[in-house]
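Novice: Predicted model and sequence follow; I will ask about them next.
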Amino acid sequence: MTLSILIWLPLAVALVGVVLGGKVAPKLAVLGSLATLGIAISFVVRYKTGDGLQFVTDENWISELGITYKLGVDGLNLLLLLMATFLFALATIFANMREWERPGLFFFWLGIAETAVLGAFVAQDLILFVAFFDLMLIPFYFLTGIWGNGSREQRVKATQKLVIYTLVGSLLMLVAAIATGVLAAQQHDTRITFAISALQQLPLSHGSQNWIFLCFAAAFLVKMPAFPLHAWLPDGYKAMPLPALGVFSGVLSKVAAYGFLRIVLPVFPDASVHFQELLLLIALGSILYGSVMAFSAQNVRMVVAYSSVAQMGFITLGIFALNEDGAQGALLQMVNHGLVTVPLFFIVGLLAARAGGSEEIKDLGGIAFRAPVLATLFLIISLATLAMPGSANFVGEFLILLGVFRAKVAFAFFASIGVALAAVYALRAFIRAMHNRVNPTVDSSEVTFRDLAVLVPSIAVILALALYPQFGLTKSEQGTQQSVAQVQAKTGQLTAEQTTKQSEEQTP
């Protein structure tokens, strides 16, 4: 079974759903997402740890331009594939719990989004990655504009901001990707190629790397989003329907972080070292800003939204520690954050349904004793979010901080403040929603078996990864080592040069 089946199955099922429409499309979408998850599991089972890139598809696409249809799985994207298919399956089940206008079209766009995400994760050609990365934007434009929350003007404003910010970033990345292939061919007098593995062997000059790095970084940081490139987030997150928002925040943001590990660090190692402190400052700003905004937000949806900014800051911090510990922690944290985000947004929906549609924290409260199962599930997810010792999130953050301590101690010290702040916003949201005085307008009914279809699988996976995080660390070890190998060589070289220079200065 090839990776092409994994990528294109969601789109194929979505097209059939559009044709059949009506009540068939939602059920068909669930079957398609579960089948895609099953295929992803089969790749995980057959994957041989330590054997490098596997299940490779490598066909000429546009041979005159050196563009190939190259796909593959290694330790860097294996867990992300599994996470993405799992969360899209949960989001599709989640979306089946309400009626949608034109359901065939709604699940069509959701299917395209899954195809684009999976394609970006397995693409091993730079132009192919850019194509899938840009395709991810289109479904959420329609999902937000047509089925989003708020008035038409609010939805239009949200989609305009989302498109403008992400489109500018995507155009910069396209220019940078084309320049990478062209300049590599010119500087090394070879045929033009966009295969990522080939580009790693054709290093660009320092000047070329620097400006190309900034273009890629802008595209990825906007998509995450990171402070201060997050201005589209408040309107976009408020307007987006919750099933779409769950995968947007839990999965799409990880494609951007993955792009740093897959493309930027191996292909532009000199620029990665040169701009290390700039990216660490952006990561630190995202952690502190996101945390402060999360515990001051009065809307429970925005608490989750701004907490995602903080968590993506931690992930960026781990990546630009430029060592194996930080990279492994970042990759594990990508998976951890995705696993808690979708059920958190589902709980936001459950709380709003019990508060007459309001997501304001002041309208919630006091339902824990009447809905103990909901309160227990919410508590488990909240504790995972704040990286309670014993959770996989704790392991991820520990590795990230360990990597940063080894690279830049000052950044690690300030980033550790974000760990304490996470406890503030996570527990504040839980306590205000579940305890305190019972709001007379709140319906404190218990979760239904249908609700548990989304919550129980997600929490089971969270607990399983908490009990055995080594599963993820073992699978990803070789991939992260290869990702940071070039930058580690550069930092080692810089350290040696600095030591030599200091010795020469001290010699009389």
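Specialist: Perfect, I can see it now.

Novice: CA atoms for contacts and neighbours, from now on please.
Specialist: OK.

Novice: buried sites along stretch 286-305?
Specialist: By 16 or more other Cα atoms under 10 Å, the buried positions in stretch 286-305 come out as 286-295, 297-305.

Novice: First residue to last residue on that stretch, what's the distance there?
Specialist: From its first residue to its last, stretch 286-305 covers 12 Å (Cα to Cα, to the nearest Å).

Novice: And for stretch 47-62?
Specialist: Start-to-end, stretch 47-62 (Cα to Cα) is 30 Å.

Novice: Tell me the buried residues in it?
Specialist: So, applying 16+ other Cα under 10 Å, buried residues of stretch 47-62: Tyr47, Thr49, Leu53, Gln54, Thr57.

Novice: how close does the first one sit to Leu386?
Specialist: What that stands for is Tyr47. Going from Tyr47 to Leu386 by Cα to Cα gives 32 Å.

Novice: quick revisit: with respect to Leu473, which of the buried residues of stretch 47-62 is nearest?
Specialist: Nearest to Leu473 out of those is Thr49 (Cα to Cα; 10.9 Å).

Novice: did I read that right, that closest one in a helix?
Specialist: No. Thr49 is assigned coil when assessed by DSSP: H, G, I helix; E, B strand; the rest coil, not a helix.

Novice: this is the other structure I want to compare:
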Amino acid sequence: MTTSGAHSWLLAALLLVPLLGAVVVTALRGNDHTAKLAALAFSVAEFVLAIVSWVNFQPGGDRLQQGFSLTWIPSFGVHISFAVDGIALVMIAVIGLLVPLVIGAGWVDKLPEGRTKGGFFALILLEQALTVGVFAATDVFLFYVLFEIMLIPMYFLIGSYGGARRQYAAVKFFLYSFLGGLIMLASVIGCYSMAVDELGAGTFDWAKLVQVVHDAPLSTQIWLFFGFFIAFAVKAPLVPLHTWLPDATAEAPIGVAVLLVGILDKVGTFGFLRYLLPMFPDASKELAPLVLVLAVAGVVYGSLLATGQRDMKRFLAYVSIAHFGFIALGIFSFSSQSLTGSVTYMVNHSIATGMLILVVGMVIARGGGSTRVADYGGMAKLTPLLGGVLLIAGLSTLSLPGTNSFVSEFLVLIGSFPNAPVYTTIATVGMIFAALYVLWLYQRIMQGPLRGDALLPGVPSAETPGTDGSGAVLTAQAATGTKKIVDLDTREKLVLAPLILLVVGLGLYPKPVLDTVTPTVDATMCQAALVDPVQPAERQVQCR
């Protein structure tokens, strides 16, 4: 085993702790209570390790830190090689935060018949271990292997623990992502062949392949670019390769939806930054207009469909599609500010949308499992704390100044405008729609008269023909007490409190995240030979 820096044991532990946790929790699956406690303990230990890794990371040091490498297939130059840069580190920290919150949120959830909490939480820990590996892999072949294997636990989480159409959603999710990965494999093999020609020996080492492929002819770069891009665009998800996400989000359990939208999808945008820009700089510049069209289309399309959704979980999926359009816009606008904004958007989207999904899940749990917006109304009268947290999550989602998402969206827009003014102007339409769809959801669920079958069975909803608001109020008053709706309990408050603190804290003081990711953004700009239109003098750095 070789190491590439101090504290390599931290990264090894970050990979092994959730993997070990999955094994232990699987062994305890016959005892749900013990399995839940074990899963929570391992997830909290992983979060602590992520914080320690962040503290020991040196933003001004080498691009890749805390790394280690083991020979895997020497005849093909394949290694089990891991290290983190600033972007990978912040995403691993976000995973470490969300997994214990997901476990806490799903503590008392009912599972389909024959399924156990131990099996459910074991799959979540396995998914965490594989996702950490994807973000930290520095061998391109290893990255591909983990990119595909990470689909397996998510497939079972959706297909075994989801809603009525879970099998359809799980298969669709798997096929889209798996086929995208196969296309990427063709490009990985192409990069390996170029290394054989240039170096005399094949290698999958990311740093070496960047040097080899970086100077390839434009036509070659374009073909290789598309292989990676399609896989990442499916994962991101960019329009028109997004159609698996609404189905998967609608059928997945709430905790799984948090990981799917908040973490798994970020592998796509991470791939844009780690692989496309440094390895194929000429192709990235040549094809940037195409990607920007898809990004802006996603912003407008996702916003429009979110506004018209009647199912809360599908609403969350389309909101995320719009947000991923903003992230892609920032990446392919090629400025330091826009790239930094995209990276922080990845972090803040995970926090804000993860919080929104959890809160919506708490609403659905109180409504007997109904996801229809029309089945709710006036809920804030019964659950004022839940209503307040839903409003906070919604305001962060629409990037209200003072919340964490505002910093990211502002950097993306101000950084994108110099290079892509038309696309940036169109994307701002999404900001207007964000206010509409977030406030629409909040108003329909929490405000107005108490109504809806989910809260008061037999009471007409706002969309029932022949009723009006006053009639619904009278009926609701007559039916009061037919169903007990309680506000947030202690467990739910503990789950939501860290997210609320981050929404406000990073909104007022984003410096810790910005300081960590900025050197990696600078290095990416340099590797891709990008000239910063905003700060060309200050932000030119030597590639590492």
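Specialist: Structure received. Note that this is a predicted model, so its numbers are computed, not measured.

Novice: Kindly provide the TM-score of these chains.
Specialist: TM-score of the superposed chains, computed with TM-score structural alignment, normalised by the length of structure 1, equals 0.93; 488 aligned residues with a Cα RMSD of 1.5 Å.

Novice: and the buried residues of stretch 47-62 of structure 1 as CSV, adding distance to Asp134 of structure 1?
Specialist: Listed next are the buried residues of stretch 47-62 of structure 1 as CSV, based on distance: Cα to Cα, whole Å:
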residue, distance to Asp134 of structure 1
Tyr47, 28
Thr49, 31
Leu53, 24
Gln54, 25
Thr57, 21
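
Novice: Which two among those are spaced furthest apart?
Specialist: The farthest-apart pair in these, when distances are taken by Cα to Cα, is Thr49 and Thr57, at 18.9 Å.

Novice: hey, where'd the helices end up in the stretch 1-150 of structure 1?
Specialist: Assigned by DSSP state H, counting those that start in this stretch, the helices in the stretch 1-150 of structure 1 fall at 3-20, 24-46, 78-95, 103-122, 126-135, 137-147.

Novice: what packs against the third one?
Specialist: With contacts defined as 3 or more Cα pairs under 8 Å, 6 or more residues apart in numbering; DSSP states H and E, helix 78-95 of structure 1 has these neighbours: helix 24-46, helix 103-122, helix 242-247, helix 324-354, helix 449-467, helix 470-506.

Novice: same thing but at 7 Å, please
Specialist: When contacts are defined as 3 or more Cα pairs under 7 Å, 6 or more residues apart in numbering; DSSP states H and E, helix 78-95 of structure 1 sits against helix 24-46, helix 103-122, helix 242-247, helix 324-354, helix 449-467.

Novice: Would you reformat the ones you listed as a markdown table and include distance to Ala218 of structure 1 and mean neighbour count?
Specialist: Putting these into a markdown table (distance: least, Cα to Cα, whole Å; neighbours: other Cα atoms under 10 Å) gives the following:
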| stretch | distance to Ala218 of structure 1 | mean neighbour count |
| --- | --- | --- |
| helix 24-46 | 30 | 19 |
| helix 103-122 | 17 | 26 |
| helix 242-247 | 22 | 26 |
| helix 324-354 | 19 | 25 |
| helix 449-467 | 31 | 16 |
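
Novice: Just put those in CSV and tack on distance to Arg191 of structure 1.
Specialist: Listed next are the helices and strands packed on helix 78-95 of structure 1 as CSV, based on distance: least, Cα to Cα, whole Å:
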stretch, distance to Arg191 of structure 1
helix 24-46, 33
helix 103-122, 24
helix 242-247, 39
helix 324-354, 32
helix 449-467, 45
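
Novice: Compare these and give me the one nearest Trp8 of structure 1.
Specialist: Among the helices and strands packed on helix 78-95 of structure 1, helix 103-122 comes nearest to Trp8 of structure 1, with 5.8 Å by Cα to Cα.

Novice: The closest one corresponds to what range in structure 2?
Specialist: The counterpart of helix 103-122 of structure 1 in structure 2, counting by TM-score structural alignment, spans residues 117-136.

Novice: Contact partners for the corresponding residue of structure 2 for Ala352 of structure 1?
Specialist: Residue pairing (TM-score structural alignment): Ala352 of structure 1 is matched to Ile364 of structure 2. Ile364 of structure 2 makes contact with Ser370, Thr371 under the criterion Cα atoms under 7 Å, 6 or more residues apart in numbering.

Novice: Ok, Glu148 of structure 2 next?
Specialist: Glu148 of structure 2 touches Phe178, Gly181, counting by Cα under 7 Å, 6+ apart.

Novice: for Gly246 of structure 1, same thing?
Specialist: Contacts of Gly246 of structure 1 by Cα under 7 Å, 6+ apart are Ala91, Thr341, Val342, Phe345.

Novice: Stretch 334-342 of structure 1 vs structure 2, average distance?
Specialist: When structure 2 is overlaid, stretch 334-342 of structure 1 sits 0.8 Å from its aligned residues on average, using mean Cα distance after the TM-score superposition for structure 1.

Novice: Tell me which residues are up against that stretch.
Specialist: By Cα under 7 Å, 6+ apart, the residues outside stretch 334-342 of structure 1 that reach it are 80, 83, 87, 246-247, 250-251, 254, 315, 381, 385, 392-393, 458, 462.
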